[in-house]
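Trainee: Give me a 3D structure for the following:
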Amino acid sequence: MSSSRWAGSITRASHDQWALSRRSLDAHIRGLEAGIAMLTHRLAQPIGQPGTRRAPGGYRSRSEWFGKRRRLGVLRDRHAAAMRDWQDGRVRVVRGGRRLANTRHHLDQAGITEAQWQQRWQAARWFLSADGETGKRYGNETVRGTPDGQVSIKLPVPLAHLANTAHGRYTLTSRVGFAHRGQAWRDRVVADLAVAYRIHHDPDRGRWYLTAAWQQPTVQAIPLEAAQAAGMVGVDMNDDHLAAWLLDVHGNPVGDPRRFGYDLSGDAAHRDAQLRHAITRLLHYAKRAGVTAIAVENLDFTEQKTREKHGRRKRFRQLTSGIPTGRLKARLLSMAAALGLAVVPVDPAYTSKWGAQHWQKPMTSPRRKPTRHDGAAIAIARRALGHRIRRRTPPPRDDQSDRRGHRNAQARPGTSGCEGPRPGVPGSRTRCAPPHTAAKAGDQRAQHRPEHATAHEQHMHSP
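Mentor: Reported below is the predicted structural model:
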């Protein structure tokens, strides 16, 4: 009884839900495999065996070993069941959400009545959506939105008698407006570019809402040299904020550190809004600084999130689970591409440790108190710029041969004037270099010392 247009919308929505469930099942399987591997490793270690920096040791007692042995069997059974679902192509989807479905059995704890739950359940299961079509009028033939906010719906043939405008369309009496990216939406509909719409109902407010969405153009990769040309903003991701610091092309911190906080409590919509707001502030800061790229850590806590590796360290597990690495990187990549900024992922090894060790104290002043996260932001940006994270060692004292002529400042590798290594000179430690002695290595020739080996070579070869 439905038209092919609406049947396609229903099929597409079902397929998207199936694909999302498949990705969730794949993540569940990988998490189980990581837990099984960690349990197998720790059970193979002797009881009381201390762990190393890279791998945990054995369990502390025989009873704990026995409990983990039983848990290994449970995880293997769950993994086998998940693999059967994966091979059969079976997914488990609850239209309206599993949490809302389980709330039906705990209405007293939720503080709602059965009628209120029924309204929420129906609203969550209702959907009216249509994908966009480039080239069609205003970018969508099924649900059409005009630049002035007028919305009309193409009715299927059995409901054509309900149309209030020509060509079997039903026009809504209310007009819509978009507070977020309204100008971008208006530009797309004027150019007849594809815009997808979704109409949904909020039973608590008693309102209907229209959501517009469109696909961003493919992110274009740029050379690393182009991203490093104007400096970079290093970003350290944490469970409650983003720590950022601007570095110039030579790897020197510029200005003061910045912090962009977010609160990840509440429902998924609130968490997503908090992330988008923090990323928007970060990107605007980078645009004002004049850089073309942002450096972030390429974090992956797939194995670290499992409780099998850090079972007793509950605070650490909560910390790693609270950092939204996957969602934050996906949001940052898409939003940065919209503003013309590049994202450079770097190796996260020792960024926090070396950042706190080499940069937190030197950057501290009476009016600036950087944290270890700010030092990690400097370390991340320096690694993305191609510089070493650790600062150069302090110069020797005056009673040594080098009279503190070189500085502790940072410079690019190969820059003229850097203090380079030199080989050991045989013989006594005197100011005069013996004849036929090899010249010192590095860039020390640029200092033009009278006792330098270069001066002796020039004297020997002069007529």
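
Trainee: drop to CA atoms for contacts and neighbour counts, all remaining ones
Mentor: Will do.

Trainee: Beyond the helix ranked longest in the chain, next helix or strand please.
Mentor: What stands out as the longest helix in the chain, according to DSSP state H, is helix 4-44. Using DSSP states H and E, the helix or strand that directly follows helix 4-44 along the chain is helix 62-88.

Trainee: helices or strands up against that following helix?
Mentor: Helix 62-88 sits against helix 4-44, with contacts defined as 3 or more C-alpha pairs under 8 Å, 6 or more residues apart in numbering; DSSP states H and E.

Trainee: Next, the structure of the following sequence, for comparison with the previous one:
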Amino acid sequence: MGGLRRPTASFVVSGPCGVAVRDRLKHLTPQDERVLRAVGAHQGTLASRDLKTRCADGLEHSGDTWAARKRDLTGVSSSRIAGAITKATHDQWALARRCQAAHIQKLEAGIKTLRHRLSLPLGEPGTNRAAGGYRSKNEWFRKSRRLAALEARHAAAVADWQAGRVRVVRGGKRLLNTRHHLTQAGLTEDEWRERWEAERWFIAADGESGKQFGNETIRVTPDGDVSIKLPVPLAHLANAKHGRYILTGRIAFAHRGAEWADRVTANRAVAYRIHLDTDRGRWYLTASWQRPLVQTIPLETARARGMIGVDTNADHFAAYLLDRHGNPIGEPHRFGYDLSGTAGHRDAQIRHALTRLINWAVRAGVAAIGIEDLDFRPEKTREKHGGRKRFRQLISGMPTGKLKARLVSMAAEQGLAIVAVDPAYRSDRAGHRTAQAEPGDQGREGTRPPTTDRPPGEPSPSGKRKREPSASKTVRDAPSTQQWVHDSLMHTG
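Mentor: Purely as a prediction, here's the structure:
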């Protein structure tokens, strides 16, 4: 095992800790929409101002500066709105900080690869673990210039990190840059402006247990009536007591409606967010709340009660029912999806495939689903894969983060645990396929293919064919010196 990476141990993934449901705000009057737009624009301006102040504080931020920002906002809004804005600002700054760290790591990975390849002689062959030298002097020169560019970007990013500088765009950098490519985006300037302004609005409020219906700022009754506590400068728009505005339309959550109603009836905290979908011209309300952390079962218990092993591929999930030793039982199942097209289409495809997978797991009566703990972030760089553009697009298009989050959430609803498995688990020796398979299990008497360091069908690194197996009876009848090891996805090393 010298020089090989030791696979990490499998572990049971923690369940979801929160819930979010969304429904449309229907039958709004023109006055309702005017009030929502006014509230969103006013509070959006406050949020932008607060984010600017927070970014200027940098690493000098403290509890005192946070309290000072909240006091400044309270006078032009309310205490609860000010608290929601400052909390959202803090979360946004922290997210930008994490993205900055990830960007630095990506630059360092690219620089390391370029330096290695530039140090090799031209035409030096690579290996399965490291790329070789560049093919020509021209390519070597171009990559040396790219190395200089990446080093300059890395130095600037590190300087920003050390100084606590982050660059955040309320509304999103992608939408901001779309302003310069309206024709390609299929938007007019007015359409872009409407979308830009809507994305920068702020109509949200955190919940508070003990308050009426779990939220004092955006209140939703069990019957679906929605009212908003207006900020001080807009109090003249109120149509109810205590500076509140009651919307004409009602809300009805089709998904988890009973769970939501139980919370608001008991005055338990529920956070709300109202936003406008400018493409459809529709208003939506999103409700979210925390839930008790799902108690995960021990890994050994999951194995004993049955598991399904899942392999993630470019266009499908390949799944096998596993016995208590992690050996496949019966025929494999395939759950396909198509990752081409828009982000909405890709998300729907993944959701549909996961639904089919989970339904099969429920019918099989297992306790857990074992899936590869995939993380392709270090694998996407063009420095590592060179001209393999289609391969980079393939791994970039696989929504591993969203897939894992959605799978954990959907599986928890069916009482299934998720076991994360190191994707490095593979057959490590030739010989009998398994020592634990039950009598009659399909493939029990098969043998593993010989372990190689290259894909099947490719020539050996030396370019020579290996000698065919001897037909000698002495060799064929000799006792095997290979150990019997099971090829299990659930092996923990």
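
Trainee: The longest helix of structure 1: average distance to aligned residues in structure 2?
Mentor: When structure 2 is overlaid, helix 4-44 of structure 1 sits 1.4 Å from its aligned residues on average, using mean C-alpha distance after the TM-score superposition for structure 1.

Trainee: In structure 2, what stretch matches that helix?
Mentor: The aligned range for helix 4-44 of structure 1 in structure 2 is 79-119, by TM-score structural alignment.

Trainee: from the chain's centre, how far out does the matching stretch sit?
Mentor: 15 Å (C-alpha atoms, centre = their mean, to the nearest Å).

Trainee: now do stretch 123-136 of structure 1
Mentor: The gap between where stretch 123-136 of structure 1 is centred and where its chain is centred comes out at 29 Å by C-alpha atoms, centre = their mean.

Trainee: do the same with stretch 183-203 of structure 1
Mentor: Relative to its chain's centre, stretch 183-203 of structure 1 lies at 27 Å (C-alpha atoms, centre = their mean).

Trainee: so where is it in structure 2?
Mentor: Counting by TM-score structural alignment, stretch 183-203 of structure 1 sits on residues 258-278 of structure 2.

Trainee: sorry, back to before: list the helices and strands the longest helix of structure 1 packs on?
Mentor: helix 62-88, strand 128-130.

Trainee: roughly how far apart are Thr286 of structure 2 and Ile251 of structure 2?
Mentor: Using C-alpha to C-alpha, to the nearest Å, Thr286 of structure 2 is found at 10 Å from Ile251 of structure 2.

Trainee: Now the common contact residues for the two.
Mentor: Common contacts of Thr286 of structure 2 and Ile251, defined by C-alpha atoms under 8 Å, 6 or more residues apart in numbering, comprise Asp23.

Trainee: Can you report how many residues lie near the closest residue to Arg117 of structure 2 other than its chain neighbours?
Mentor: Distance criterion C-alpha to C-alpha, 6 or more residues apart in numbering; nearest residue to Arg117 of structure 2, sequence neighbours excluded, is Gly133 at 4.9 Å. For Gly133 of structure 2, the neighbour count with other C-alpha atoms under 10 Å is 20.

Trainee: Counterpart of Gly133 of structure 2 over in structure 1?
Mentor: The alignment partner of Gly133 of structure 2 in structure 1, by TM-score structural alignment, is Gly58.
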